[in-house]
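Asker: Sharing a model prediction with you, sequence too.
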Amino acid sequence: MDVLSDVIAIVRTGQPRSARLRWHAHGGQRFPAAPGSAGFQVVLQGTCWLTPPQGGPPVALGVGDVVFFPRGHGYGLADSPTTPLAAPACDPYDDAELHASASVGRPASDVAAVTVCGGYRLDRARAHPLLGDLPDMVHLPARLGRRTELRAAVELLAVELDRPRLGTDTLVPSLLDMLLLYILRAWFDDHPQDGVGTGWAAALADPAIAAALQAIHHDPARPWAVASLASQAGLPRAAFAKRFTAMTGQPPLSYLTWWRMTLAAQLLRTSDVPLSRIAAQTGYSSESALANAFKREYATAPGQYRRQHGATARRRPDGAS
């Protein structure tokens, strides 16, 4: 898998939520903060106004605009910048219903806007630094002829939410995952900094550093060294190590270990794969080598971590192991 796909596969948990909202006159809603989540709004029809996270002047949104909140900050949406914000009529982070529809404002009045909102649960204990580089709010204005894949995903999602049919319950989560990837791809495409700056946007746009990251994600079990990763990047060892660290915020082997431990924790949470196989899949020669590395990272043994966080523990009402 490529780096962005890998990151999303690891950090996103559970089923994504979504709702189709019709905004009428004097319709305003406060969307509460949801730490450990990410949310979005897409304008399908009309215009509306967004109150950004943590204050700031209202932002006018039009058809095709996408707004993404990678850290689950609260915000407001209304038909007008002066409309008071009411309690939520629909919460995109609510676990009660995966996919919903609701109206906001005075239903007897004309529809001022139609939006699709949604939310994703993220693994708060293992946030990838790639997502940490994003601002609190990502606004992707609609531009004619741009981001055609993102627009297509939005249109398909809107159709399924508006007219649920056979297969909708399977299609919508897949479309929400597509939407998340297209949103992130669009932001990183717009912020490459031509490989000159620092941060993950620059790292993914830099052919040398991107090649090393791809090598780590493609084969985390390989006994990588700084020299072999530098060879993948096509750079001298010292120059590669300095450049990788400046862009990602971690030395190459520190990031390798961090990613291996992230994969190991996911396997422990989501599968019954034996520790010996997890060790082999994450580049450790034995269960004891994996256990030592895991204890340094999580301050607990792999077996204990699995008993506390694994699928069996979640199925038991008291969480006992």
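Answerer: Arrived safely. Residues are numbered from 1 along each chain as shown.
Asker: CA only for contacts and neighbour counts going forward, please
Answerer: Fine.
Asker: any idea how far G283 is from F244?
Answerer: 21 Å (CA to CA, to the nearest Å).
Asker: ok, these two, which is more surrounded?
Answerer: Using other CA atoms under 10 Å, the more surrounded residue of G283 and F244 is F244, with 26 against 19.
Asker: I'd assumed S254 was in contact with that one.
Answerer: No - the pair F244 / S254 is not scored as a contact, 10.9 Å apart, by CA atoms under 8 Å.
Asker: ok, L161 touching V114?
Answerer: No - using CA under 8 Å, L161 is not in contact with V114; the gap is 11.9 Å.
Asker: Touching both of the two, which residues are there?
Answerer: R20 (CA atoms under 8 Å, 6 or more residues apart in numbering).
Asker: between those two, who's got more neighbours?
Answerer: V114 (22 against 19).
Asker: residue contacts, that one?
Answerer: R20, L21, R22, W23, V43, L44, Q45, G46.
Asker: next up, a second structure to put side by side with the first:
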Amino acid sequence: MDALSKIFDDIHLNKSEYIYLKPQGHWAYAYQEQDAMIGYVVLVGTLNIQFESQKLLQLEAGDLILIPSGQSHICRSDNKENLLEALNINDFFDKRRQETIEFGSSSGEPALILAIRCHIDTIMARPLLNALPDYIHIQHITGSTAPEWLQIGLHFLAVEAYQIQPGRDKILDHLVSILFIECVRDYIAQLSDSNNWLRALSHTELANALAAIHGKPEQAWTVESLAEQCCMSRSKFATLFSSIVGETPLAYLQQYRFRLASQHLREGQLSIQQIAHRVGYSSETAFSQTFKRLFDLTPSQYRQQFH
């Protein structure tokens, strides 16, 4: 499995939920950050979105915006701040999922927005979220210039959203996952910054080392053995890896191992000794000491927070 596929496997992109927002006239709604990715497809009208950084962006009909970290934001009918109370839409994904929610003033131009939320493991996704921008904005997704994968994906999404058929939730999860992965691949292809962790995932030489780390974290990797995966000398590999990824190969390996350990502890299905072996430690004591140094909690204390 290539590195990007394994990363998407790790972050547990699942439990996709959607609602249709149908505001009219003057309106505003807010979304509070959660452990989820959120995206909007503007089907009719316009949408002005403002992030906590005060960055303001206008979306037209036919635009898609993906907010990978699900950071808090406010959406409005216009680009002016006013005293209009913003409707909180967080609970709608749970309580009114798959519904059309109407709000706003009684007169004025209507809008129709497909809002999609997809839960992720934010600890496992941290390097990905850190490497991605606050948002990915794709314009005119229904036009002829839009990527073919996006047109096909949204068509399938629309069909599944309107039909109540067995297995629909699973299909929606897969469709949203595909859309997210394609958006990330599209973003990687346009990257101008070579010193970006995402660029390493598609790097002709480094990708093999990342695939090895993510595919077999329990293996006793050394800088030499990782360099061999890339058919490079130890020194050239170490220098290239550090310059693009931003940390040494062994530091990256340790960070990944312990993010994975934290996921196993939160899921609660394996013993601490089993988890230690899964992430390359033969000694449970050594594993526990390193875990406490990184997380300020012992593995048992960490697990108790989630069970």
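Answerer: Yes, it's here. Fair warning: this is a prediction, and the values are worked out from it, not measured in the lab.
Asker: hmm, back to that, can you tell me which of the contacts of V114 of structure 1 has the most neighbours?
Answerer: With neighbours defined as other CA under 10 Å, the most crowded of the contacts of V114 of structure 1 is W23; it has 29 neighbours.
Asker: measure it to V116 of structure 1 for me?
Answerer: 11 Å.
Asker: Neighbours of the residue nearest to S80 of structure 1 when sequence neighbours are not counted, how many?
Answerer: With CA to CA, 6 or more residues apart in numbering as the criterion, S80 of structure 1 has its nearest non-adjacent residue at 5.8 Å, and that residue is W49. For W49 of structure 1, the neighbour count with other CA under 10 Å is 20.
Asker: which element is W49 of structure 1 on?
Answerer: strand 48-51 (DSSP states H and E).
Asker: and for that strand, what span of structure 2 is it aligned with?
Answerer: Per the alignment by TM-score structural alignment, strand 48-51 of structure 1 matches residues 46-49 in structure 2.
Asker: for stretch 225-244 of structure 1, same thing?
Answerer: Under TM-score structural alignment, the match for stretch 225-244 of structure 1 is residues 222-241.
Asker: tell me which residues of that stretch are tucked away?
Answerer: V223, L226, A227, Q229, C230, M232, R234, F237, A238, L240, F241 (16 or more other CA atoms under 10 Å).
Asker: before we move on, what about stretch 110-118 of structure 1?
Answerer: Across stretch 110-118 of structure 1, burial judged by 16+ other CA under 10 Å covers V111, A112, A113, V114, T115, V116, C117, G118.
Asker: swap in stretch 80-95 of structure 1?
Answerer: By 16+ other CA under 10 Å, the buried positions in stretch 80-95 of structure 1 come out as S80, P81, T83, P84, L85, A86, C90, D91, P92, Y93.
Asker: how about the buried residues of stretch 222-241 of structure 2, which pair is most distant?
Answerer: Q229 and L240 (13.9 Å; CA to CA).
Asker: now the spatially most central residue of structure 2, nearest residue through space, not along the chain?
Answerer: Nearest to the geometric centre of structure 2 sits P68, at 4.5 Å (CA atoms, centre = their mean). Using CA to CA, 6+ apart and skipping residues adjacent in sequence, the residue nearest P68 of structure 2 is M37, 4.7 Å away.
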